[in-house]
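K.L.:
Structure for the following, please:
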Amino acid sequence: MIKLAIVLPCYNEEEVLRESARRLAGLLGQMEADGRISPDSFMLFVNDGSRDATWDIIAALHAADKRVRGLNLARNVGHQAAIMAGMMTAKDWADAVITIDADLQDDLKAIPKMVDEFARGYDIVYGVKVQRTADPLLKRLSAVAFYKLQARMGVESVYNHADFRLMSRRALQMLSGYKETNLYLRGLIPLIGLDSTTVPDVISERCAGHSKYTLAKMLSLALDGITSFSVKPIYCILWLGLAFILVSLGIAVYVVHAIMAGTAVPGWSSLILSVWFVGGVVLLSVGVVGAYIGKIYKEVKRRPLYNIKEVLGGE
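P.N.:
Next up, the predicted model:
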């Protein structure tokens, strides 16, 4: 039978942890009774530098149920790095690892389907959102816009998939070979190339608490997703520069004609407008190039993504 690990990144999730552990324990028990997974399957809660009682609750849950394991990171490293820490730790303990957020808004009914697809030979199974009515309207619209922008930028990813997925130990071993500091798992995992499939994921309301994924964090993730896997923004700057050269040639022709015809009138407004517009485009272009240089700066330092402070279970 399959030994399954369920990895849950946690940041200030004290309000939902007990309920999440209860529901997952019931699910593990049901799948064990159905013969899908082995009795030593477990859930691994990754504490991403929480400021509340998240780690204390994880420790208490572990003491009450050995199927609950804990990974305490030394500091807050972000959602993507916390998921990576959990997967890289759990890959040595299990045949397959499922990642899911601790709020359990993703569909738990999809987990047995993922396990079944893994048993059929798929190394990667993506949970794809088919219904997001529980999400705020702004989040739904921005997510759709982002997925479409990714596709236009040439980023290979699974449409409407976040970080709810199953990966085999073989896939995780291959993923461990990618030593990127600017981590964007949704674009990185499809590059592995192993056989994959999808299962439907119906999003539900949080049982308690509120989302820790702020607009700023979502925008930062979107920027990482594009700049880590596409150089099209750089080429957009190139084409924009060529367009400005053509416009300037047209203006030069107009100015020469106006001088020869004696209709040239000195204009302060048009000059200032042009200066501000071109200056804004130049600054924007420098900013895009700077973002890429900044990512190179981070990559060449080769700093570790995370440091593990404490582990509960898996001895």
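K.L.:
okay, CA-based contacts and neighbour counts for the rest of this
P.N.:
Noted.
K.L.:
for the stretch 1-150 of the chain, what spans make up the helices?
P.N.:
Ranges of helices within the stretch 1-150 of the chain are 17-33, 54-64, 79-90, 110-119, 137-152, based on DSSP state H, counting those that start in this stretch.
K.L.:
Show me what the helix or strand following the last one is packed against.
P.N.:
Spelled out, it's helix 137-152. Counting by DSSP states H and E, the next helix or strand C-terminal to helix 137-152 is strand 161-168. The helices and strands touching strand 161-168, judged by 3 or more Cα pairs under 8 Å, 6 or more residues apart in numbering; DSSP states H and E, are strand 96-99, helix 110-119, strand 124-131, helix 185-188.
K.L.:
Proceed likewise with the subsequent sequence, for comparison:
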Amino acid sequence: MNKPILNIVIPCYNEEEVLPITSKLFLDKIYELIKIGYIDDKSRVLFVNDGSKDKTWDIIKQLSKEDEHYQGICQSRNRGHQNAVLAGMMYSIDKCDMIISIDCDGQDDINAMNEMIEEYQNGCEIVYGVRSKRDTDTVFKRATAQGFYKFLKWMGVETVYNHADYRLVSNRVLKEFKNFKEVNIFLRGMFPLVGFKSTSVFYERNERIAGDSHYPLSKMLALAIDGITSLSIKPIRLITSLGMFVSIISFIGVIWTLIVHFIGNGVAGWASMTSIICFLGGVQLISVGILGEYIGKIYMEVKARPRYIISETTEEDK
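P.N.:
A predicted model of the protein is given here:
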């Protein structure tokens, strides 16, 4: 039986500090998996340069010259983490039997790859890497991250709890995933939609080896908004429900006003009127904002612009 070919897909954005350290770890893992017979020698470590402004691409090109198991592709500009992972996956479709996507910072336990491949050999097409605990996070980071997953679930987005983008995906799934054409992508919510047999592998996450995190709270919020508006229409339904509730309250208020008027106890109430106007104005602005977010997504989808553009590869230099 032929051994499967693996591509480890690693998105990189301004990683010149950490890349020289973690690249060696990824290469050692490839050689280890080859030695124990889990994968074929044609397996590769594929770095995806996401328009870095530092020396990341220069480092990737140098690594590819030092060992054939290193490969790299360079996007024409920065398109974001999700698009970088997508570019690496699509580039790998005709080159391997499975991919494992993982971040460059060394926080995800690469030893979990062994168990992922074992699950693949047992028939699983998608294997999610899931954090077993968050002891290394600050209280604020832990609370916001856990709240992020719970909020997504409440809003109707199907995700794997405490799973980011560390996962094994078979070539069969990649070919089906290629049919998903949306421009606004949220990978951790899209792969559960593909289906096929899947499972989870649990691991402990480490501290970042070097450099700074590229996912502050602002990007987490942006990712949550993208995930919700790309995969769920629940916010629009909540607007409808809120509109019905406000209409009922307003109808009751009208009846109460008429009763007071005919009884003859009507008193001009500026405070109550102002409160009602402000409340309804706030509801309308929030509703328009949510609808605008969806309209913006439709606008981008209709344009159907490329989700990534590969400007250069290390294979061109060989």
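K.L.:
Got a TM-score for the pair?
P.N.:
Taking TM-score structural alignment, normalised by the length of the first structure as the basis, the two superposed chains have a TM-score of 0.97; 315 aligned residues with a Cα RMSD of 1.3 Å.
K.L.:
related to what we said a few turns ago, so which of the helices and strands packed on strand 161-168 of the first structure comes closest to residue 218 of the first structure?
P.N.:
In terms of Cα to Cα, the element of those nearest to residue 218 of the first structure is helix 185-188, at 13.3 Å.
K.L.:
residues in the second structure matched by that closest one, start to end?
P.N.:
Following TM-score structural alignment, the partner segment of helix 185-188 of the first structure in the second structure covers residues 187-190.
K.L.:
what about that stretch, how far off from the first structure?
P.N.:
Mean deviation of stretch 187-190 of the second structure relative to the first structure after superposition (mean Cα distance after the TM-score superposition for the first structure): 0.9 Å.
K.L.:
Residue in the first structure paired with residue 268 of the second structure?
P.N.:
In the first structure, residue 268 of the second structure lands on residue 266 (TM-score structural alignment).
K.L.:
so that match is in which element?
P.N.:
Using DSSP H and E, residue 266 of the first structure maps to neither a helix nor a strand.
K.L.:
Report how many residues lie close to the equivalent of residue 21 of the second structure over in the first structure.
P.N.:
In the first structure, residue 21 of the second structure lines up with residue 19, judged by TM-score structural alignment. If you count neighbours by other Cα atoms under 10 Å, residue 19 of the first structure ends up with 16.
K.L.:
Check residue 13 of the second structure too.
P.N.:
Using other Cα under 10 Å, the number of residues around residue 13 of the second structure comes to 22.
K.L.:
again with the one 4 residues further on
P.N.:
The tally of other residues near residue 17 of the second structure (other Cα under 10 Å) stands at 16.
K.L.:
again with residue 238 of the first structure
P.N.:
When neighbours are counted by other Cα under 10 Å, residue 238 of the first structure comes out with 12.
K.L.:
same deal with residue 141 of the first structure?
P.N.:
11.
K.L.:
any idea how far residue 133 of the first structure is from it?
P.N.:
Separation of residue 141 of the first structure from residue 133 of the first structure (Cα to Cα, to the nearest Å): 11 Å.
K.L.:
Most tightly packed of the helices and strands packed on strand 161-168 of the first structure?
P.N.:
strand 96-99 (a mean of 25; mean count of other Cα atoms under 10 Å).
K.L.:
roughly how far out does that one sit from the chain middle?
P.N.:
16 Å (Cα atoms, centre = their mean, to the nearest Å).
K.L.:
Which elements pack onto it?
P.N.:
strand 4-10, helix 79-90, strand 161-168.
K.L.:
and of those, who's closest to residue 35 of the first structure?
P.N.:
So among those, strand 4-10 is nearest, using Cα to Cα, at 12.1 Å.
K.L.:
who's in contact with that closest one?
P.N.:
37-38, 41-48, 50, 54, 79, 82-83, 86-87, 90, 93-102 (Cα atoms under 8 Å, 6 or more residues apart in numbering).
K.L.:
try 7 Å
P.N.:
Contact with strand 4-10 of the first structure is made by 37, 41-48, 79, 82-83, 86-87, 90, 94-102, as judged by Cα atoms under 7 Å, 6 or more residues apart in numbering.
K.L.:
equivalent range in the second structure for that strand?
P.N.:
The aligned range for strand 4-10 of the first structure is 6-12, by TM-score structural alignment.
K.L.:
What residues sit buried inside that stretch?
P.N.:
6-12 (16 or more other Cα atoms under 10 Å).
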